[in-house]
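Visitor: Structure of the sequence below:
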Amino acid sequence: MFDVDRGIYVVADGLGGHGGGGEASRIAVNSLTELLRDANFGAATLQDSILKTNELILTHQKSETHLANMRTTLVVLWIRDDQALWGHIGDSRLYLFFKGKLITQTKDHSVPQALVQAGEIELNDIRHHEDR
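Guide: Coordinates of the predicted model:
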């Protein structure tokens, strides 16, 4: 979802293997878009909005037992004037296209990414890792 006028771009990918992934992603997108819409631009505001969105999903999980395992990844880009802020959860990524090249702006929150950072596997091995 995006709000071009306010520079808000949100992508959430519900985890298909868990009941309610679609619901979790819907809550995440709607909540973040609403929280940021008229907020003061800043890193603390973005972080607080992501945390509030997480709390909203957790509250929804507790109130709907069939959604107790709902999960989603998230990436949000917030642009004002000549500044951009972003945040993410999970393995949804943000890229910058610059001078004909894609440059990754985020690192996955995953076991394989931790293994890459520890030097135990190569970056190209993430796609086929069993814990991806």
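
Visitor: Please count neighbours and contacts with C-alpha atoms only from this point.
Guide: Noted.

Visitor: Regarding the nearest residue to residue 57 once chain neighbours are set aside, which helix or strand does it belong to?
Guide: Nearest residue to residue 57, sequence neighbours excluded (C-alpha to C-alpha, 6 or more residues apart in numbering): residue 24, at 6.3 Å. According to DSSP states H and E, residue 24 maps onto helix 21-37.

Visitor: to compare against the first, here's another:
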Amino acid sequence: MNVMPINAVAYSDKGRVREINEDNVAVLEEHGLVILADGMGGYNAGEVASQLAVESITASLLPHYTESELIPSDQMISAAVNAANEAILSMMMATPEYDGMATTAVMGLFHGDKIYYGHVGDSRLYRLRNGRLEQLTKDHSMVQALVDEGMFVSIQEALDAGVKGNILIRGLGINEVVEVDVGASEIASGDIYLFCSDGLSNMVSDQVMQKIFIESKGEIGLAAKQLLDKALDNGGLDNVTLAVVCPQL
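Guide: So this is what the prediction gives:
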């Protein structure tokens, strides 16, 4: 597989309120692979589910790296995420105390001149290009679904009306088969990518995140640390996990 080299900086913190960290993140720079998972609140053993998701997706994809001519596909990414879903369901069957555990997942594979990505839940992938931060994924949340259906003009309007923002409509470990949103995007020189759990996106607005990236002037280590610090300074109400990635074109 024609891997694109990446530089990356990742952080994971339990935040100011939670007793444990249910997030997990893996960055394999030599494979151009990033996977982030957030054990879903309200479920048992979220930290087990998120770790299993990261490990299972990694294990599903690594054998493909021996195939030098292989180009990543939607099917490859969807299969890897569904394998993680199956692993979580199997663990619950075998271990009753893990019954009900679930997790989100977002992953990116840098290959050739593109990023191939997939996600389930509300962990996000952003791209900074020419000073503009853009969310590439769309949350699988109740509030987002109501906006998509036209019941509200914006997520903020829905939240102001009392719709809870933390109710997810998709996750790993809930159904036997999970629908994975997948995509691919060409990479431009200077692009920076951000993978994060909602512990960051709920605590720091897109506008503030964009400002931090601009002021860091391409220093991804500085940007990553400032993003984490800002989420904690704003309350750190959830676990905060992020990976900032700079592809090496």
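
Visitor: TM-score for this pair?
Guide: The TM-score (TM-score structural alignment, normalised by the length of structure 1) is 0.92; 132 aligned residues with a C-alpha RMSD of 1.5 Å.

Visitor: on that earlier part again, report the contact partners of the aligned partner of the residue nearest to residue 57 of structure 1 in structure 2.
Guide: In structure 2, residue 24 of structure 1 lines up with residue 49, judged by TM-score structural alignment. Neighbouring residues of residue 49 of structure 2 by C-alpha atoms under 8 Å, 6 or more residues apart in numbering: 39, 88, 101-103, 173.

Visitor: Other residues contacting the top helix by length along structure 1?
Guide: Counting residues, the longest helix in structure 1 under DSSP state H turns out to be helix 43-63. Contacts to helix 43-63 of structure 1, defined as C-alpha under 8 Å, 6+ apart, come from residues 24, 27-28, 31-32, 35-36, 39, 67-70, 85-87.

Visitor: What residue in structure 1 is paired with residue 76 of structure 2?
Guide: Using TM-score structural alignment, residue 76 of structure 2 sits opposite residue 45 in structure 1.

Visitor: If you could redo that for residue 186 of structure 2, that was the one I meant.
Guide: Under TM-score structural alignment, residue 186 of structure 2 pairs with no residue in structure 1.

Visitor: mean shift of stretch 52-59 of structure 2 relative to structure 1?
Guide: Average distance, stretch 52-59 of structure 2 versus aligned residues of structure 1 after superposition (mean C-alpha distance after the TM-score superposition for structure 1): 0.8 Å.

Visitor: Give me the residues contacting that stretch.
Guide: So stretch 52-59 of structure 2 is contacted by 24-26, 35-37, 80-81, 83-85, 87-88, 103, 105, 172 (C-alpha under 8 Å, 6+ apart).

Visitor: neighbour-wise, which of the residues you listed leads?
Guide: When neighbours are taken as other C-alpha atoms under 10 Å, the top entry among the contacts of stretch 52-59 of structure 2 is residue 37 (35 neighbours).

Visitor: My impression was that that residue belongs to a strand - is that right?
Guide: Yes - counting by DSSP: H, G, I helix; E, B strand; the rest coil, residue 37 of structure 2 is found in a strand.

Visitor: what does it align to in structure 1?
Guide: That one, residue 37 of structure 2, aligns with residue 12 by TM-score structural alignment.

Visitor: No further questions, thank you.
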